[in-house]
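**Student:** just need the structure, nothing else, for what follows:
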Amino acid sequence: MSDTPPDRLDADPRSKFHDAAAFERGIGIRFNGKERFDVEEYCVSEGWVRVPAGKARDRRGNPMTLKLKGEVVAYYREAEAGGA
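**Tutor:** Predicted coordinates for the structure are as follows:
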């Protein structure tokens, strides 16, 4: 497996952008220079993340999300922990 995380990743297993192997390895997201732990989906090349909008849910029980645009940096957490 490469040391570069996928360009786009979604936490929803029904999505075509879901990659279980990447989640097992552990993904970290830095958005506009700050660590984010609540990211549901991201795209590095397009520069956006989706985060939950509070406790709001849609009619199927999934969290409502907001799309935030900015600088997105994705990395594997185990690579960070092994180096420090």
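
**Student:** use CA for all of it now, contacts and neighbours both
**Tutor:** OK.

**Student:** how about residues contacting the longest strand along the chain?
**Tutor:** The single longest strand within the chain, with elements called by DSSP state E, is strand 48-57. Strand 48-57 is contacted from outside by 31, 38-43, 63-72, using CA atoms under 8 Å, 6 or more residues apart in numbering.

**Student:** I have a second one here; can you model it like the first so I can compare?
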Amino acid sequence: MNDTSTLPPLPDRLSIDPRSPHHVPAVFEHDVGIKLNDKERMDVEEYCISEGWIKVPAGKAVDRKGNPMLIKLKGKIDVFYK
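**Tutor:** Modelled structure (predicted):
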């Protein structure tokens, strides 16, 4: 079980893409869980708690650089350490 007092605080906005300005490497040293409308999602690429959205891949579609095309889903966002 993780001791939450030693874990870094979860930011309001976080991205798994290392090129993003919202990428925080210290958070990814631990398992992070994300719930959208009380259902846990495992495919989240980026989230914003204050605006209430997550970005997930849109099927197998990729852009010209090979990155997955993302769609924005809105709802109640809960972020936590597992």
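
**Student:** please indicate which of the contacts of strand 48-57 of the first structure are buried?
**Tutor:** Buried residues within those, counting neighbours by 16 or more other CA atoms under 10 Å: 31, 39-43, 63, 65, 71-72.

**Student:** sorry, back to before: run the chain-centre distance for the longest strand of the first structure.
**Tutor:** Centroid separation between strand 48-57 of the first structure and its chain, computed with CA atoms, centre = their mean, to the nearest Å, is 12 Å.

**Student:** what's the average distance of it to the second structure?
**Tutor:** With the two structures superposed, strand 48-57 of the first structure lies on average 0.3 Å from its match in the second structure, counting by mean CA distance after the TM-score superposition for the first structure.

**Student:** if we can go back for a sec, which of the buried ones among the contacts of strand 48-57 of the first structure fall in strands?
**Tutor:** Secondary structure defined by DSSP E assigns 31, 41-43, 63, 65, 72 of those to strands.
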